[in-house]
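In: Pasting the sequence and the predicted model now:
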Amino acid sequence: MTEAGPALPASVAATRSLKSRVVRAVLSLLVVGGIVMALAAFAYGRVAARASYDRLLLGAANEIAGAITISGGVPLVDLPTAAFQLLALAPDDRITYSVRSPGGQVITGQDTPLPETVRQAGGGFFDAEFTGLAAAERARFVTVPRRFAERDFSGTILVTVGQTLRARNAMALGLTRDALIVLGFAGVLLIVLGALVVESAMRPLVGLARDLAARDPYDLTPIDTPVPAEVAGMIGALNDFMLRLERQIASMRNLISDSAHQLRTPVAALRVQAELAAEETDPEIARATMVRIVRRSRSLGDLLDQMLSRALVIHRTAEARRVAVDLRDVALAVIETQDHALIAPGRDVALEIGAAPVLVLADDLSLTEAAKNLLANALRHGAGAVRMGAGIEDGAAVLWVRDAGPGPDAATLARIGARFERNAASRGRSAGLGLSIARAVAEAFGGRLALDPRPAGFRAALILPLSEEMP
């Protein structure tokens, strides 16, 4: 027997083992098969016993019929011992016989039953009650004719021999018992073999469970343990799950790292400025310091909003169900929230969308967060009027934000979108976090973030595959 597998966690609801299921199934089949086989064996035994003992009964009747002679016009019967020796093969059975004249009178023997149909047919087998015993008992009878056509006697003499059914029933039960014994041995063998086969088949799974239990908690590499083909699909699904989990953990680690990196400096600066304001005695200097504290607090609030937006996007892109989303609706929703009026009051912001739908298969909330970050990035780091729009370009869906500024230089453009990237226009705030959120959303839905300096201004765009539901 193999070793027991690792103990199951309390949260795992284990059902009956496969081994017990196979044993129960085999037992059920054996019970049903045993009943069917017993009935079949008993029926066959009765047929076989009837055929065997009918031949003995017929042989005894023929022996008696052959011993009949006619003397002086009178039938005489000299009972042969061979006839009763044949019937003695069933020692527990009772025997009766009769010899009847053509007129139906009993010449010798007992008054055995003789159905009219058998009499008219001139002989044959039949079943009837054996009445010569203390209690009536079923018996098997045979009647054979012996025809005479002599000068002083002419007619048919009927010889009837009967025997009870004890030996026949014993033979049928014996055949049934033998069949059930064979079935019992075969059943035990099948149960043992079934248990061994299941145990052998489960051995790779027990090894797999042991390997998983021994793994480092942070080891999310794919499982490469050889398993049967029937389990390969489950292992593939488990590997996919661990890959998604690893991505989620990596994203959360990046989020924590981002938070620590992004918040450390602003919080420290805010604390220092608050301490200076508390110690300052000059009202004008204290007022200027408080203004800087307010400005720094607003900047820190914007940063926290972006961090929360990133956390939301990490969760939504991994868990939310993909549905058909019209990018025009996303752009319209972002403009209608009027967040730009708080970020850059008085700035010229407009929407440019067409009449044709721009459908993608994605999550509406994640796309909205990405679009908000693109717009906020353009308002904070761009210049001039800002335009947001959606359309179809080169067979792809595009959600874009464009400002009138020249955009960053080539070196900065190559790095922008990475975490913590700052440019000269950012006034100390990270320009990379908002774009990294947009890039993460685009890549989660099979697209990309495109940063493109154009004659009309710098454009940042989410380029996504069109949905198959496009009309």
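Out: Received, thanks.
In: all contacts plus neighbour counts: C-alpha atoms, from now on.
Out: OK.
In: residue with max distance from the center of this protein?
Out: Most distant from the centre of the chain: G72, at 93.1 Å, with distances by Cα atoms, centre = their mean.
In: Return the residues in contact with that residue.
Out: Shown in contact with G72 (Cα atoms under 8 Å, 6 or more residues apart in numbering): D152.
In: what are the ranges of the strands in the stretch 1-150 of the chain?
Out: Secondary structure of the stretch 1-150 of the chain (DSSP state E, counting those that start in this stretch): strands located at 68-71, 74-77, 95-100, 106-109, 124-130, 137-149.
In: Got another one to weigh against that:
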Amino acid sequence: MTRRDSLYRRLLTWLLLPLMALGALMVLQAWIEARQTADRAFDRLLEAATLAIAEQVQWQDDRLWLDLPPAALEMLATDAEERVFYALYDAEGRFVTGNADLPGPPRRDDEKAGTLHFRDLVWRDLALRQGVRRARLEDWQTRERFEVRVAHTREGRERLAAELLRTNLAYILGMAGLAAAVVVLAIRGALTPLSRLRHAIRARDPRTLTPLALPLPRELAELRETLNELLARMRRVKANQERFIGDASHQLRTPLAGLSARAELALRQDDPQRWREALEAMQATSARTSHLAVQLLSLTRLDNPEYHPELAPVALDDLARHAVRRHWSACHRDGIDLGLEASETSATVAGLDWQLEEALANLIDNARRYGATHITVRVTAAPPVLEVEDDGPGIPADQRLLMLRPFHRGSDEPDGSGLGLAIVDGIARTHGARLRLDDGLDGQGLRVGLHFPEETT
């Protein structure tokens, strides 16, 4: 099972990882500081030991002589049981006395008396810290140079460094724990508004599409506004669906009731001729009902405020030829002359071919139903215009805007639904075109045109 991602876990990771890295750097720095502090402390003891030994060096019997004070070495001997070594050398580098023949750093002739050198060395498999003091006797008889070498093992230094590190480590761990607690609490506090938003959304009735009014920080307020925009779009879609349901129930109730009545009446008859008449009436009613349902669906889809189709280049002259071929048979059966007028220049617009085909189908069907004997589909290229002209009764100028309303009919023609021009108007708006209703040739009939903007060509 895949583990779900978590914003809380992400924030913890991205905040605690840098804190852990910083903590590791602090521990490393604390260890370095502890070692340096321990070295400085023991180097001071090493310096004091070499000084105490140098002060006891004397000249007796024509040679260097040392009366070693016990405290000089005891100050370097701690509870860690270090091993301490010392040696006295004359000006020629010859061993005079001591408990070990310790090596020393190279001597320089110009080096002043009283200088002190510290160094780390490995002697007889022992890691030592050595202090070398070069001095001279301050006696009125002689000013002999000599060198005191003192070295000790590193157990005491390591123990002191470890104690200092433990002290610093306790402080670092305490600060790290406090910082981690602050980070966790800060993340929880920062995500609290998001939790409130989640609970508010989860507690809402699924049928409720009212905007969210929850007070939130600026970043989450943007998310709230985005959700409110989505809810507004859903309200528009819901209103469109409810309008479709209302229109469909209102418009389909009558033909469906007629079908039921025709069927019931036919069942009471014994004459086959009556049955045939009833079936023909039912077939006509069902055809009108099917046409009405298709137009209702088309109008609802066009009125959907969230419908934003991607337009593509469409050749209007090819579209018009296809529409004329498709409707020519039906018009020919009704004795209607259907023709096409197209310019020699191809007219291309940005649109949806199926919508423009539906617009032409509605215009041709309206002209055929309302008494036209001549129907002309016309295409012009400059500017791009697609229009249908007929010689029927036409529409009075003061009624033309009303005809664009759904279900408004200019006559009592039973086959009409009052949706054809409303659908064409919706298609025109989808394409950014202007729908015009004008008088036909010689003031007779009706000319309906879709005038496309120039920039779509």
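Out: Nice, thanks for sending it over. Predicted model only: the values in this text are computed from it and were never measured.
In: any idea which of the strands of the stretch 1-150 of structure 1 is most buried?
Out: strand 95-100 (a mean of 22; mean count of other Cα atoms under 10 Å).
In: about what we covered before: could you dump the strands of the stretch 1-150 of structure 1 into CSV with distance to E199 of structure 1 added?
Out: Output for the strands of the stretch 1-150 of structure 1, formatted as CSV (distance: least, Cα to Cα, whole Å):
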stretch, distance to E199 of structure 1
strand 68-71, 74
strand 74-77, 74
strand 95-100, 60
strand 106-109, 70
strand 124-130, 56
strand 137-149, 54
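In: of all those, which lies closest to L30 of structure 1?
Out: strand 137-149 (34.1 Å; Cα to Cα).
In: which outside residues touch that closest one?
Out: 57-58, 61-62, 65-66, 118, 122-131, 154-165.
In: Repeat that for stretch 298-309 of structure 1.
Out: Residues contacting stretch 298-309 of structure 1 (Cα under 8 Å, 6+ apart): 255, 258-259, 262-263, 266-267, 369, 373, 429, 433-434, 437.
In: switch to 7 Å and redo it
Out: S259, P266, E369, G434 (Cα atoms under 7 Å, 6 or more residues apart in numbering).
In: what's the matching residue for L45 of structure 2 over in structure 1?
Out: If you follow L45 of structure 2 across to structure 1 using TM-score structural alignment, you land on L56.
In: Around that match, how many other residues sit close by?
Out: 20 (other Cα atoms under 10 Å).
In: Could you do the one 3 residues further on as well?
Out: Neighbour count of G59 of structure 1, defined by other Cα under 10 Å: 19.
In: what about it, distance to R166 of structure 1?
Out: From G59 of structure 1 across to R166 of structure 1, the span is 19 Å (Cα to Cα, to the nearest Å).
In: same check, this time on V386 of structure 1
Out: Distance from V386 of structure 1 to R166 of structure 1, by Cα to Cα: 110 Å.
In: Could you check which of these two has the larger neighbour count?
Out: More neighbours surround V386 than the other of V386 of structure 1 and R166, with 23 against 17 (other Cα under 10 Å).
In: Need the counterpart of that one in structure 2.
Out: That one, V386 of structure 1, aligns with I375 by TM-score structural alignment.
In: Check which helices and strands the host helix or strand of that match sits against.
Out: Assigned by DSSP states H and E, I375 of structure 2 falls within strand 374-380. Using 3 or more Cα pairs under 7 Å, 6 or more residues apart in numbering; DSSP states H and E, the elements in contact with strand 374-380 of structure 2 are helix 316-333, strand 337-342, strand 385-390.
In: And M403 of structure 2, what's its match in structure 1?
Out: That one, M403 of structure 2, aligns with I416 by TM-score structural alignment.
In: Could you verify my assumption that its match touches G432?
Out: Yes: between I416 of structure 1 and G432 there is a contact under Cα atoms under 7 Å: 5.8 Å.
In: List the contacts of the match of V386 of structure 1.
Out: By Cα under 7 Å, 6+ apart, the neighbours of I375 of structure 2 are D337, L338, G339, V388, E389, D390.
In: Which one (most neighbours) among those?
Out: Tallying neighbours with other Cα under 10 Å puts D390 at the head of those, with 29 neighbours.
In: That residue -> structure 1?
Out: Looks like D390 of structure 2 aligns to D403 there (TM-score structural alignment).
In: where's that match relative to I437 of structure 1, distance?
Out: Taking Cα to Cα, one finds D403 of structure 1 at 19 Å from I437 of structure 1.
In: what's the mean distance for the strand holding I375 of structure 2 versus structure 1?
Out: When structure 1 is overlaid, strand 374-380 of structure 2 sits 3.7 Å from its aligned residues on average, using mean Cα distance after the TM-score superposition for structure 1.
In: tell me how far that strand is from the chain's mean position?
Out: Distance of strand 374-380 of structure 2 from the chain centroid (Cα atoms, centre = their mean, to the nearest Å) equals 52 Å.
In: helix or strand for A190 of structure 2, which one?
Out: Here A190 of structure 2 is assigned to helix 155-203, by DSSP H and E.
In: and that helix, how far from structure 1 on average?
Out: So helix 155-203 of structure 2 averages 2.5 Å relative to structure 1 (mean Cα distance after the TM-score superposition for structure 1).
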